[in-house]
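Student: coordinates only, sequence not included:
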């Protein structure tokens, strides 16, 4: 898996909340006020290093817009409720139980988008349909081997 140069090998990339402003604009606009964190009904937003981040280990983002509606500084924006929340997509690594011959479909069963494909008889590594994946993170916390990660499409192995 290739990672952007800003993310050291073995490190988890920081996942901004849904509808975060692009690039450094989010970091400049987010004041760390925790309004979005407090508003999140799924409790998947947390404050790290003074900025709001999405933590898929805590569960799934349902894209309810509560964080956007609560963000007074304007670091999260989707004024017409029409834009995609982010470009993150799930990726399965070699720790997948199916890749090791163990029957497992935890990620597929948790995926609200039906974007995870499991080979027949649940033998073989899970595959992600990137076109169907919303990046919600539902699959991340249920994986018993932590083999699923969210990342930007340019980081996703083909």
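Tutor: All right, it came through fine. What you see is a predicted model, and the numbers here were worked out from it, not measured in a lab. Numbering: from 1, shown residues only.
Student: going forward, measure contacts and count neighbours with C-alpha atoms only.
Tutor: Will do.
Student: helix, strand, or coil at the most far-flung residue of the chain relative to its centre?
Tutor: For the chain, the residue at maximal distance from the C-alpha centroid (Cα atoms, centre = their mean) is residue 121, at 27.5 Å. At residue 121 the chain is in helix, as set by DSSP: H, G, I helix; E, B strand; the rest coil.
Student: need the contact list for it.
Tutor: Residues near residue 121 by Cα atoms under 8 Å, 6 or more residues apart in numbering: residue 103.
Student: element containing residue 31?
Tutor: When elements are assigned from DSSP states H and E, residue 31 belongs to no helix and no strand.
Student: so it touches residue 49, yeah?
Tutor: No: taking Cα atoms under 8 Å as the definition, residue 31 is not a contact partner of residue 49, at 10.9 Å.
Student: these two: who's more crowded?
Tutor: Legend: neighbour count by other Cα atoms under 10 Å for residue 31 and residue 49, higher for residue 31 (17 against 8).
Student: the more buried one and residue 119, how far apart?
Tutor: From residue 31 across to residue 119, the span is 45 Å (Cα to Cα, to the nearest Å).
Student: one more to weigh against that first structure:
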């Protein structure tokens, strides 16, 4: 019998509040809990990552750090892992995310900047003229893959990609 890791208890003892941002884990995970239950923290996925955005996070579990670059969805982390943490159906979306923009965005502060749009291969980010003189960013969540290319190029670190509540999402058992 395996005993799962209760992250809320672990975070309590580390002094983290429940409202703090949770780590973005690897793409195509069956669930966060499957990672905690089955990951041996061998770092094979970290070594296999072609863009080196996978880092050791809390408790030694791998997590994505988009400030270092973008995910190319090469699936090398999946191939390198010998444990039962990834979905069997890699044709599904790699993760269920939401991309948000903080108020520190230069465009929201009337300063011309479109570096995020230039880095977005899926063209999920566009800029529209509204009542202001500087075009304002719009993110099409349906087109956003969550690759993180926009995060590392943002001069204000104003773009955040966060995992949606996975308690209602099941990815291939």
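Tutor: Done, it's in. Bear in mind that the values here come from a model prediction, so they are computed numbers and not experimental data.
Student: please state their TM-score.
Tutor: In this superposition the chains share a TM-score of 0.85, using TM-score structural alignment, normalised by the length of structure 1; 148 aligned residues with a Cα RMSD of 2.1 Å.
Student: chain neighbours aside, what residue packs nearest to residue 18 of structure 2?
Tutor: What sits nearest to residue 18 of structure 2 in space, not counting adjacent residues and going by Cα to Cα, 6 or more residues apart in numbering, is residue 8, at 7.4 Å.
Student: give me the contacts around stretch 145-161 of structure 2.
Tutor: So stretch 145-161 of structure 2 is contacted by 66-73, 93-95, 97-106, 115-117, 119-120, 122 (Cα under 8 Å, 6+ apart).
Student: whereabouts in structure 1 does it align?
Tutor: Aligned by TM-score structural alignment, stretch 145-161 of structure 2 falls on residues 134-150 of structure 1.
Student: return the residues in contact with residue 63 of structure 1.
Tutor: 18, 85, 136.
Student: and the residues you listed as a markdown table, adding neighbour count?
Tutor: Below are the contacts of residue 63 of structure 1 laid out as a markdown table (neighbours: other Cα atoms under 10 Å):
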| residue | neighbour count |
| --- | --- |
| 18 | 26 |
| 85 | 19 |
| 136 | 24 |
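Student: narrow these to those in strands?
Tutor: Among the contacts of residue 63 of structure 1, no member falls in strands (DSSP state E).
Student: let me see the ranges of the helices in structure 2.
Tutor: Along structure 2, the stretches classed as helices by DSSP state H are 7-13, 32-38, 44-48, 76-80, 115-119, 149-153.
Student: export the ones you listed to CSV and tack on mean neighbour count and distance to residue 20 of structure 2?
Tutor: Formatted as CSV, those follow (neighbours: other Cα atoms under 10 Å; distance: least, Cα to Cα, whole Å):
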stretch, mean neighbour count, distance to residue 20 of structure 2
helix 7-13, 12, 10
helix 32-38, 17, 17
helix 44-48, 19, 24
helix 76-80, 17, 26
helix 115-119, 18, 25
helix 149-153, 23, 19
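Student: need the ones you listed in CSV (columns: distance to residue 159 of structure 2).
Tutor: Formatted as CSV, the helices of structure 2 follow (distance: least, Cα to Cα, whole Å):
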stretch, distance to residue 159 of structure 2
helix 7-13, 25
helix 32-38, 23
helix 44-48, 24
helix 76-80, 24
helix 115-119, 9
helix 149-153, 5
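Student: tell me which of these lies nearest to residue 163 of structure 2.
Tutor: Residue 163 of structure 2 sits nearest to helix 32-38 of all these, at 10.5 Å, using Cα to Cα.
Student: how close does that closest one sit to structure 1?
Tutor: When structure 1 is superposed, helix 32-38 of structure 2 averages 1.6 Å from its matched positions, counting by mean Cα distance after the TM-score superposition for structure 1.
Student: how far is that helix from where the chain is centred?
Tutor: 17 Å (Cα atoms, centre = their mean, to the nearest Å).
Student: and for stretch 86-97 of structure 1?
Tutor: Taking Cα atoms, centre = their mean, one finds stretch 86-97 of structure 1 lying 9 Å from the centre of the chain it belongs to.
Student: residue 56 of structure 1 contacts residue 42, doesn't it?
Tutor: No: the pair residue 56 of structure 1 / residue 42 is not scored as a contact, 10.4 Å apart, by Cα under 8 Å.
Student: so for those two, which sits in the more crowded spot?
Tutor: The neighbour comparison of residue 56 of structure 1 against residue 42 (other Cα under 10 Å) goes to residue 56, with 22 against 15.
Student: check contacts around the counterpart of that one in structure 2.
Tutor: Here residue 56 of structure 1 is matched to residue 66 in structure 2, going by TM-score structural alignment. Taking Cα under 8 Å, 6+ apart, we find residue 66 of structure 2 in contact with 53, 148-149, 151-152.
Student: thanks a lot, catch you later.
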